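1. Here is the input, now give the coordinates:
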Amino acid sequence: MIAMTISALILASAVQASAPSSYPLLDAAAARLVQKYNSATCADLAQERLAPQSAQQEAIKDQVGDALRNDPAMRAQFVNKVAPTVVNKMIVCSFIP
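-> Alright, predicted model coming up:
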C-alpha cells in the first residue's frame, strides 16, 4: 500500500513537472530548492536552520511567502514541485517524525 502511494506521488510529480508553467521564476526557485535538498547532507541542513538570515534573505523570504499565500495556483504548483523532495529529506534527517 505504501509503495503504491509513493509510486502515485512520483507519477503525479512527473506529470506536473512536464506540464508547461505559468510561473517561470517560481519554477527556477523550485528547481534550486529541490537541487539543494538533493545535494545537502542532514548536517548541512541542520546547520542552515540554526544560522541567522541576512536582511536580504529575510526580504526575499517575505516576498516569496506573500506571493505564495496570495496566489493559490502558484502555491499549489510550488508545493507539487518541492514537497516530495523536501519532505523526504526532512524524514530522512529526522527533522519530522
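
2. going forward, measure contacts and count neighbours with C-alpha atoms only.
-> OK.

3. Can you show me the strands along this protein?
-> Assigned by DSSP state E, the chain shows no strands.

4. Pick out the residue nearest the middle of it.
-> Residue closest to the average C-alpha location in the chain (Cα atoms, centre = their mean): residue 82, at 2.9 Å.

5. Following up with a second sequence; could you model it the same way so I can compare the two?
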Amino acid sequence: MLDKMAQKVVEKYQNSSCQQLAEEKSRPPTAQKAQMEQRAVEMLRNDAGMRAEFLNRVAAPIANKLFECGMIP
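-> Below is the predicted model:
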C-alpha cells in the first residue's frame, strides 16, 4: 500500500504542469479526496517507519517540481 500511495503522489507531480499544480492548490478538495487524504495522513502519523519511508520516496520529486515551478524559493 505504501508503494502505491508514494508512486501515485510522485506521478502526480511528475505528470502535472506548473499551471495544473497551481490551479489544484487554489481549489478546495472534493469531499472524497479530503477523506482519502485524511486517512493517509492519519496512517502516516501513527506509523513513524511508514512515514519516514513515504517521505524518503516523495520529498525529492515534490521539492524539485515545486522549485521548477517557482512555488518554493
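
6. Overlay them and tell me the TM-score.
-> TM-score for the superposed chains, counting by TM-score structural alignment, normalised by the length of structure 2: 0.93, backed by 73 aligned residues with a Cα RMSD of 0.8 Å.

7. ok, back up a step: just confirm the residue nearest to the centre of structure 1 contacts residue 34, I think it does.
-> Yes. Judged on Cα atoms under 8 Å, residue 82 of structure 1 makes contact with residue 34 at a distance of 5.9 Å.

8. Overlap in contacts, those two.
-> Residues touching both residue 82 of structure 1 and residue 34 by Cα atoms under 8 Å, 6 or more residues apart in numbering: none at all.

9. follow-up on the earlier one: residues in contact with the aligned partner of the residue nearest to the centre of structure 1 in structure 2?
-> Superposed on structure 2 with TM-score structural alignment, residue 82 of structure 1 falls opposite residue 58. Residues in contact with residue 58 of structure 2, defined by Cα under 8 Å, 6+ apart, are 6, 9, 10.

10. Go ahead and confirm the last one touches residue 64.
-> Just to be clear, that refers to residue 10 of structure 2. No. Judged on Cα under 8 Å, residue 10 of structure 2 makes no contact with residue 64 at a distance of 10.9 Å.
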